[in-house]
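In: With the input below, show me the fold.
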Amino acid sequence: MLFKTLISAALLSVATLVPAQALPAINQALTGTASQSSTYGGQPAASQADHAIDGNTSGVWSTNNPSNSLNHTGFEMNAWWEVDLGAMIAIDDIVIWNRTDCCVNRLNNFSVFLDGALIGAYNQQNGPTPSWSLNNVGQTGQVVRVQLNDRDYLHLAEVQVFGTVAAVPAPGALGLMGLGLMGLGLVARRRRP
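Out: Next up, the predicted model:
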């Protein structure tokens, strides 16, 4: 009887997850940590990876502005930029803002990855646009990467990752589940001849 009670309590506890949909979707990238494959050598202070997660979607890059709001890599094959969101996020949408003052064609043939898995590829035959949206992603992950599929500079005005912290079991549920599994092991031991 104790065994059935423990298993029932553990199973009930597992069902009490906090649903991610109950929380509002916010731009999780704002609190993430950005990195990139290289930094443009002409103005490294104005080219940092974290400029693409500063909340500013302005697409104007300037070497004369140390508080520039775009990242900028060197000229290389498969240049990339990524953000580690710091936790597993149930991702709804990803919005990528392009540079707009010049060179918009550089962000024309690129891919988007979530934890190393391809979730979107773009090769705009009609030319680049100021922003792209990857809607209804419906996946959970921690690292979002934007990567060129050819050789060029990569610069992004902003990358927004909208979603919520993924559901995790309440601490009590984990304890009860562990207790139930331990009870299962004890019952199995008693039944051995």
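
In: Please make it C-alpha for all contacts and neighbour counts, starting now.
Out: OK.

In: following the longest strand seen in the chain, which helix or strand shows up next?
Out: Identified as the longest strand of the chain according to DSSP state E is strand 80-98. Next along the chain after strand 80-98, taking DSSP states H and E as the criterion, comes strand 109-114.

In: circling back: buried residues in the longest strand of the chain?
Out: 80-85, 88-98 (16 or more other CA atoms under 10 Å).

In: for stretch 101-116, same thing?
Out: In stretch 101-116, counting by 16+ other CA under 10 Å, buried: 104, 106-114.

In: And the strands in the protein, which stretches?
Out: Under DSSP E, the chain gives strands at 26-27, 33-36, 76-77, 80-98, 109-114, 117-123, 131-134, 139-148, 151-152, 156-165.

In: got the ones you listed as CSV, with distance to Pro19 columns?
Out: Listed next are the strands of the chain as CSV, based on distance: least, CA to CA, whole Å:
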stretch, distance to Pro19
strand 26-27, 15
strand 33-36, 25
strand 76-77, 41
strand 80-98, 10
strand 109-114, 21
strand 117-123, 23
strand 131-134, 22
strand 139-148, 13
strand 151-152, 41
strand 156-165, 9
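
In: Out of these, which is closest to Arg189?
Out: strand 80-98 (37.5 Å; CA to CA).

In: Would you mind listing the outside residues contacting the helix ranked longest in the chain?
Out: Looking across the chain with DSSP state H, the single longest helix is helix 171-191. The contact list for helix 171-191 (CA atoms under 8 Å, 6 or more residues apart in numbering) reads 3, 6-7, 9-11, 13-14, 16.

In: For these, which ChimeraX command selects only the ones that are buried?
Out: Here is the ChimeraX command that picks out the buried ones among those, judged by 16+ other CA under 10 Å:
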select :3,6,7,9,10,13,14
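
In: circling back to that earlier point, and the longest helix of the chain, how far from the chain's centre?
Out: 35 Å (CA atoms, centre = their mean, to the nearest Å).

In: and for comparison, fold this next one:
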Amino acid sequence: MSFHIKTRSQDIQADVRMKIIMLSTVLCIALIVKFGHAQEIQFLVQNFSEFWRFAWEYPACEIRQCGNHGVREFSQCFLLSVNLSGSCRATQSSLYDYRGLAMNAVDGNLNSNYMKASCTSTQSDMNPWWRADLRRSRGIHSIRITNRRDCCSQRLNGAEIRIGDSLDNNGNNNPKCATIKSAGHSETFECGGMQGRYVNILIPGRREYLTLCEVEIFGTQEGGVDCL
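Out: Now for the predicted structure:
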């Protein structure tokens, strides 16, 4: 016979998760009530259990207004615009040392001190790049990048974010979402629902070390409505 002992840490994690779920649900309802019509609010009430289920499954979603679409599309987009990074594969142009693995950018750890082994790093490559493989094409709404803070944050200046389905030139020829003009600690870049399986971050035109401490890719899960 085996027994499962619930630790205080697990209790705290469960409590934090529940608070996030409640906040996500309340915010979603508030936005729908504000932007929706009477029949759309009725739809929300009738389908509240679905809202709760999605909030439980995807608590780390982004809050966004999906144009002028009805509340049905808005609610699905809101709750299904989730961080896709956790299920992706990652690779990069080279490896600086054992601390700088490509997967460190999608490990869920926002620590921005390279010595803590939660950031990536290439060698000083010409046109260094990092790539996430989302396993299938997705609608990408935004990407949040956490930069290194213990030193050298300026290295990321001029980096490009590219999204698409091609692996030509290691994926670096795909359409561009944004350019990082002046890298800070953490910044979100809107990609407007660009479609793609691969998300690349590259520094074009110079020899540089590419270091990323976290890359959060927010997009539409399977079955969701891409309403951007």
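
In: Pull the number of nearby residues for Leu174 of the first structure.
Out: 15 (other CA atoms under 10 Å).

In: typo on my end, Ala20 of the first structure
Out: Neighbours around Ala20 of the first structure, by other CA under 10 Å: 17.

In: thinking it is in contact with Val165, fair?
Out: Yes: here Ala20 of the first structure reaches Val165: they are 6.4 Å apart, a contact under CA atoms under 8 Å.

In: so what sits against both of the two?
Out: In contact with both Ala20 of the first structure and Val165: Ala90, using CA under 8 Å, 6+ apart.

In: corresponding residues in the first structure for the longest helix anywhere in the second structure?
Out: Secondary structure assigned by DSSP H gives helix 8-35 as the longest helix of the second structure. Per TM-score structural alignment, helix 8-35 of the second structure has no counterpart in the first structure.

In: just checking, what packs against that helix?
Out: helix 38-46, helix 48-57, helix 71-80 (3 or more CA pairs under 8 Å, 6 or more residues apart in numbering; DSSP states H and E).

In: how much space between Phe36 of the first structure and Met77 of the first structure?
Out: No Phe there; residue 36 of the first structure is Gln. Separation of Gln36 of the first structure from Met77 of the first structure (CA to CA, to the nearest Å): 13 Å.

In: Which of these two has more residues huddled nearby?
Out: Using other CA under 10 Å, the more surrounded residue of Gln36 of the first structure and Met77 is Gln36, with 21 against 14.

In: Grab the nearest non-local neighbour of the equivalent of the more buried one over in the second structure.
Out: By TM-score structural alignment, Gln36 of the first structure lines up with Gln92 in the second structure. Spatial nearest neighbour of Gln92 of the second structure, excluding adjacent residues (CA to CA, 6 or more residues apart in numbering): Trp130 at 4.1 Å.

In: which residue packs closest to Tyr153 of the first structure, ignoring adjacent ones?
Out: Phe75 is the one closest to Tyr153 of the first structure (CA to CA, 6+ apart), at 4.5 Å.

In: May I have the residues that are in contact with Asn135 of the first structure?
Out: Applying CA under 8 Å, 6+ apart, the residues near Asn135 of the first structure are 92-94.

In: picking that back up, if I look at the residue nearest to Tyr153 of the first structure, how far off is Leu154 of the first structure?
Out: Applying CA to CA to Phe75 of the first structure and Leu154 of the first structure gives a distance of 8 Å.

In: When these two are compared, which one has more neighbours?
Out: Neighbours were counted for Phe75 of the first structure and for Leu154 using other CA under 10 Å; Leu154 has more, 29 against 15.

In: wait, that one sits on Glu82?
Out: No: applying CA under 8 Å, one finds Leu154 of the first structure not in contact with Glu82, separated by 11.4 Å.

In: buried set for the longest helix of the second structure?
Out: Quick answer for helix 8-35 of the second structure (16+ other CA under 10 Å): 20-22, 24-25, 28-29, 31-33, 35.

In: Now the terminal residues of stretch 146-161 of the second structure, how far apart.
Out: End-to-end for stretch 146-161 of the second structure, by CA to CA: 13 Å.

In: In the first structure, which residue range corresponds to that stretch?
Out: Going by TM-score structural alignment: stretch 146-161 of the second structure matches residues 97-112.

In: cool, stretch 118-134 of the second structure as well?
Out: Going by TM-score structural alignment: stretch 118-134 of the second structure matches residues 69-85.

In: start to end distance for the matching stretch?
Out: With CA to CA, one end of stretch 69-85 of the first structure sits 19 Å from the other.
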